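Participant: kindly generate the corresponding structure for this input.
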Amino acid sequence: METGQSTCFGGPMKSHAVFELRRYRLHPGGRERLIGLFDSEFVEPQEALGMRIEGEFRDCGDPDAFVWVRSFLDMEARTDALAAFYSAPVWKEHGPHANETMLNSDNVLLLKPVAGTHPFSRNRSREQEARQTMGLIAVNICSLAPGTEDKFAAFFVAEALPILERTGARVDAVLTTERSVNGFPRLPVREGETVFVWFEMHENEDSLSRHQERLRKDVRWTREVFPHMDSQCWRTIEVSRLTPTSRSLCTF
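Facilitator: Predicted coordinates for the structure are as follows:
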């Protein structure tokens, strides 16, 4: 049996405390154009300003969606880095071409790590490595009542995470809503929401299917743990299946 190995509790290397989960709606056929532009023009300039591009993904269920995650040392660093990047020559030159591919770029969740975790810590060891980009990522978004995220997160870490790992998932990040004021309102975020997000990593479709089958056979998961989590959510847990692009650090 496969076993998951969570890396979200690994030791941090220059740990970042603020994360953006960004989902763009694109014009039909625009995704590959945007990915090419993003990878050739936008990755290094952002990272030079202290941002980290944690992952870039194609949505398996939506050919006109591009999903990516970037992180910052803290909220002040986020404000400064965004102001510098979006006023820089590289964005002025290439930003309009990127925007031409998009219907909407405002579906953004501003997030922070669950206490005691270090999201995407595996990425740090991969930044300087030649790597194969592979895997299937399941991003799970739970919409919660305000003020309940800490209790939900504690239950997830204590009760759900061990089962997910035992049944074959590798959980690389667990995140909740960052409530600080958006210091760069030129880029809107989804405000007034409370969410809990976890990233599951799987080798491929077959390994994800085996993991899901094991969950269905796990009595405690089906009768206790998942029903409790589901009952705390205002709507059905949103699950997106993603594949990493060629430059994504977040990969299996």
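Participant: every contact and neighbour count from this point should use C-alpha atoms.
Facilitator: OK.
Participant: from the contact counts, what lies against the lengthiest strand in the chain?
Facilitator: Across the chain, the strand with the greatest residue count (assigned by DSSP state E) is strand 102-113. Packing partners of strand 102-113 (3 or more Cα pairs under 8 Å, 6 or more residues apart in numbering; DSSP states H and E): strand 18-26, strand 170-177.
Participant: now the angle from it to strand 170-177?
Facilitator: For strand 102-113 against strand 170-177, the angle by axes from the mean of the first three to the mean of the last three Cα atoms, to 10 degrees is 100 degrees.
Participant: now the second one, please; I'll put the structures next to each other:
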Amino acid sequence: MTENPGGSLKIVELRQYTLRPGRRDELIELFEREFVESQEESGIRLLGLFRDLDRPDKFVWLRGFPDMASRTESLAAFYERHPAWKRHGPAANATMVDSDDVLLLRPVTGDLEGAPPAGEKDGVIGLTVRGFRDAGELSAQVRAFTPRTGSQHGTPLATLRTEPAANSYPRLPVREREHVFVHLVRHADEAACRAQSPTLVLAPTERSRMR
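Facilitator: Reported below is the predicted structural model:
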């Protein structure tokens, strides 16, 4: 399969946080106030911030990097040196039960930085995760999935696959030794999204770039 991702981001983290009951809005407010500009100042591109509509104590977000080397540098700049994390990181961590459900991915198709069509209201994002064993099975999954997108099936945003490189910033664990295919589709509303049976049904927060 020939990979042809759009945009400059070749590494993407899909992060799913389990929070203490009733504290998701508290974390989102803190995150959007203190950790958007500060991460981007560190070279991290914030792509999407979401409430999981099926799990009230889950916060899901994606961020991107040009490559693995810049990921390592940018994470160190933010978590080890940026005053915003030093000042507010403990408060953020206090809302969390688990922050280690992280997939390290690389885009295959699409552009996660692309804006929604002009004049369209916020959508709902359907995110599908499937395992694969080898390149042939991955190619088959991409081919099988693509015809179902478009028109009433939503607007495809991107397809991603596991990044095979080892995690170069072990302070932040990722789910290693897994091979997954991830597909993101934008739908007009929650009902249209659920009709396609994605793994996750996600509503963008106020400052989410992906909408």
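Participant: nearest residue to the aligned residue in the second structure for residue 34 of the first structure in space, please, no chain neighbours.
Facilitator: Aligning on TM-score structural alignment places residue 34 of the first structure opposite residue 27 in the second structure. In this structure, residue 27 of the second structure finds its nearest non-sequential neighbour in residue 92, 6.1 Å apart by Cα to Cα, 6 or more residues apart in numbering.
Participant: same check on residue 64 of the second structure?
Facilitator: residue 12 (4.4 Å).
Participant: counterpart of residue 101 of the first structure in the second structure?
Facilitator: Using TM-score structural alignment, residue 101 of the first structure sits opposite residue 95 in the second structure.
Participant: for that match, give its distance to residue 155 of the second structure.
Facilitator: 33 Å (Cα to Cα, to the nearest Å).
Participant: repeat for residue 179 of the second structure
Facilitator: Counting by Cα to Cα, the gap from residue 179 of the second structure to residue 155 of the second structure is 25 Å.
Participant: same check, this time on residue 168 of the second structure
Facilitator: The value you get for residue 168 of the second structure to residue 155 of the second structure, if Cα to Cα is used, is 33 Å.
Participant: for the two, indicate the residue with more neighbours.
Facilitator: Neighbours per residue (other Cα atoms under 10 Å) separate residue 168 of the second structure from residue 155, with residue 155 holding more: 18 against 13.
Participant: which residue is the nearest non-sequential neighbour of the aligned partner of residue 38 of the second structure in the first structure?
Facilitator: Under the alignment (TM-score structural alignment), residue 38 of the second structure maps onto residue 45 of the first structure. Leaving out its chain neighbours, the residue that sits closest to residue 45 of the first structure by Cα to Cα, 6+ apart is residue 85, at 7.3 Å.
Participant: counting neighbours, what do you get for that neighbour?
Facilitator: For residue 85 of the first structure, the count of nearby residues is 19 (other Cα under 10 Å).
Participant: looking at it, it is touching residue 48, isn't it?
Facilitator: No - assessed by Cα atoms under 8 Å, residue 85 of the first structure is found out of contact with residue 48, at 9.5 Å.
Participant: ok, the aligned partner of residue 170 of the first structure in the second structure - contacts?
Facilitator: Counting by TM-score structural alignment, residue 170 of the first structure lines up with residue 155 in the second structure. Contacts for residue 155 of the second structure (Cα atoms under 8 Å, 6 or more residues apart in numbering) come out as 149, 185, 186, 187.
Participant: what does residue 47 of the second structure give?
Facilitator: 61, 62, 63, 64, 112, 113, 208, 209, 210.
Participant: all the helices of the second structure, residue numbers only.
Facilitator: With DSSP state H, the ranges of helices along the second structure come out as 24-34, 36-41, 68-76, 83-93, 135-145, 190-194.
Participant: so what touches the third one?
Facilitator: Put plainly, it is helix 68-76 of the second structure. For helix 68-76 of the second structure, using Cα under 8 Å, 6+ apart, the contacting residues are 11, 42, 43, 44, 65, 168, 169.
Participant: gap between that helix and the chain center?
Facilitator: 17 Å (Cα atoms, centre = their mean, to the nearest Å).
Participant: circling back: now the first structure: which of the contacts of residue 47 of the second structure match?
Facilitator: Among these, the ones still in contact in the first structure (both residues aligned by TM-score structural alignment, their matches' Cα atoms under 8 Å) are 61, 62, 63, 64, 112, 208, 209, 210.
Participant: ok, for the equivalent of the last one over in the first structure, nearest residue in space, not its chain neighbours?
Facilitator: Yep, that's residue 210 of the second structure we're talking about. Using TM-score structural alignment, the equivalent of residue 210 of the second structure in the first structure is residue 250. Excluding the flanking residues, the one nearest residue 250 of the first structure by Cα to Cα, 6+ apart is residue 55, at 4.7 Å.
Participant: counterpart of the one you found over in the second structure?
Facilitator: Residue 55 of the first structure maps onto residue 48 in the second structure, by TM-score structural alignment.
Participant: state the number of residues packed around its match.
Facilitator: 23.
Participant: how much space separates the most centrally placed residue in the second structure from residue 128 of the second structure?
Facilitator: Centroid-nearest residue in the second structure, with Cα atoms, centre = their mean: residue 62, separated by 2.5 Å. Counting by Cα to Cα, the separation of residue 62 of the second structure from residue 128 of the second structure is 14 Å.
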